[in-house]
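Trainee: Sequence unavailable; structure follows:
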């Protein structure tokens, strides 16, 4: 039975938030190996100009990005919506993007909205799909330590 309109159970919401926090931490350290571990082996990512299929492709693309365009950046992924598609599938809509250290906002050229698909495999949540699209407006960073 579908839970599409049910609130996400606190333990599942925490698991998803923990995964996003792991991505943020890995990104902020430019660690493509660690970042790739939150994706399923057959995950799909769609980004402007890129389609990545599978954990190795995700890892390789991120390693190249951390050596180039995204080197030294930090990332924000603030939740907008979190809901079940089924008991073992969660949809997360977020906004954020990459920004340089010391910034007060995600600059317009890097501001995105993302869609994440989490599945429960072997009792653990993992990302099986992700895509993002430009917002075309800056996104203020939340107050507090970064």
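Mentor: Arrived safely. Here the structure is a predicted model, which is why all the values come from computation and not from measurement.
Trainee: Every contact and neighbour count from this point should use C-alpha atoms.
Mentor: Noted.
Trainee: Strands of the protein, residue ranges please.
Mentor: Using DSSP state E, the strands of the chain run over residues 39-47, 50-53, 74-86, 89-99, 105-106, 111-121, 124-134, 139-140.
Trainee: The longest helix that the chain contains: which residues count as buried?
Mentor: Counting residues, the longest helix found in the chain (DSSP state H) is helix 10-28. Neighbour counts using 16 or more other Cα atoms under 10 Å place 12, 16-17, 19-20, 22-28 of helix 10-28 among the buried residues.
Trainee: Check it against this one:
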């Protein structure tokens, strides 16, 4: 893995992320999709998989014209890791504030993994995966406890 710490590259990726948010705020599906490569793989929080910039633009425009009209994305990039001079992995956290909300619902917060590539001097996202942040339920907590080795009792020795 090549570590690149060029401040201008980090700034360019941060700007691309902010541009993606601005296009969402404007409700412009085509401008939003322009933040991605033609062959983007875009996975939504529910597991739906959108392939390609055109499908991404159409899907988002339908959302911006409907359920997500007037919505505002809230979030930030938490980390950027360069895999080479022209490939980076970003992790971000955030949520969507719907037009009738004062702030994004806490139970709708997500973590996003984005892969960015630099082609012809410009960065674009080529993969996006969105996953809801959900605390483990009672069953999951029990299973984690049962699967985590703990101190053994003296009777077992």
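Mentor: Sure, I can see it. None of these values were measured; they are calculated from a predicted model.
Trainee: What does the superposition give as a TM-score?
Mentor: Here the superposed chains carry a TM-score of 0.84, computed using TM-score structural alignment, normalised by the length of the first structure; 134 aligned residues with a Cα RMSD of 1.8 Å.
Trainee: now, among the buried residues of helix 10-28 of the first structure, which is nearest to residue 70 of the first structure?
Mentor: Residue 70 of the first structure has its nearest neighbour among the buried residues of helix 10-28 of the first structure in residue 27, at 8.9 Å by Cα to Cα.
Trainee: what's the distance between the closest one and residue 98 of the first structure?
Mentor: 9 Å (Cα to Cα, to the nearest Å).
Trainee: shared neighbours, those two?
Mentor: 73-75 (Cα atoms under 8 Å, 6 or more residues apart in numbering).
Trainee: what's around residue 141 of the second structure, how many residues?
Mentor: For residue 141 of the second structure, the count of nearby residues is 12 (other Cα atoms under 10 Å).
Trainee: matching residues in the first structure for the strand or helix carrying it?
Mentor: Element membership of residue 141 of the second structure [criterion: DSSP states H and E] is helix 138-147. Under TM-score structural alignment, helix 138-147 of the second structure corresponds to no residues of the first structure.
Trainee: residues touching the most centrally placed residue in the first structure, list them.
Mentor: For the first structure, the residue nearest the mean C-alpha position is residue 20 (5.7 Å; Cα atoms, centre = their mean). Residues near residue 20 of the first structure by Cα under 8 Å, 6+ apart: residue 77.
Trainee: The same query, at a cut-off of 10 Å, please.
Mentor: Contact analysis of residue 20 of the first structure by Cα atoms under 10 Å, 6 or more residues apart in numbering lists 14, 26, 35, 38, 76-79, 127.
Trainee: Adding distance to residue 47 of the first structure as columns, could you present those residues in TSV?
Mentor: Formatted as TSV, the contacts of residue 20 of the first structure follow (distance: Cα to Cα, whole Å):
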residue	distance to residue 47 of the first structure
14	26
26	19
35	16
38	17
76	16
77	15
78	18
79	18
127	15
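Trainee: just the buried members of the residues you listed?
Mentor: 26, 35, 38, 76-79, 127.
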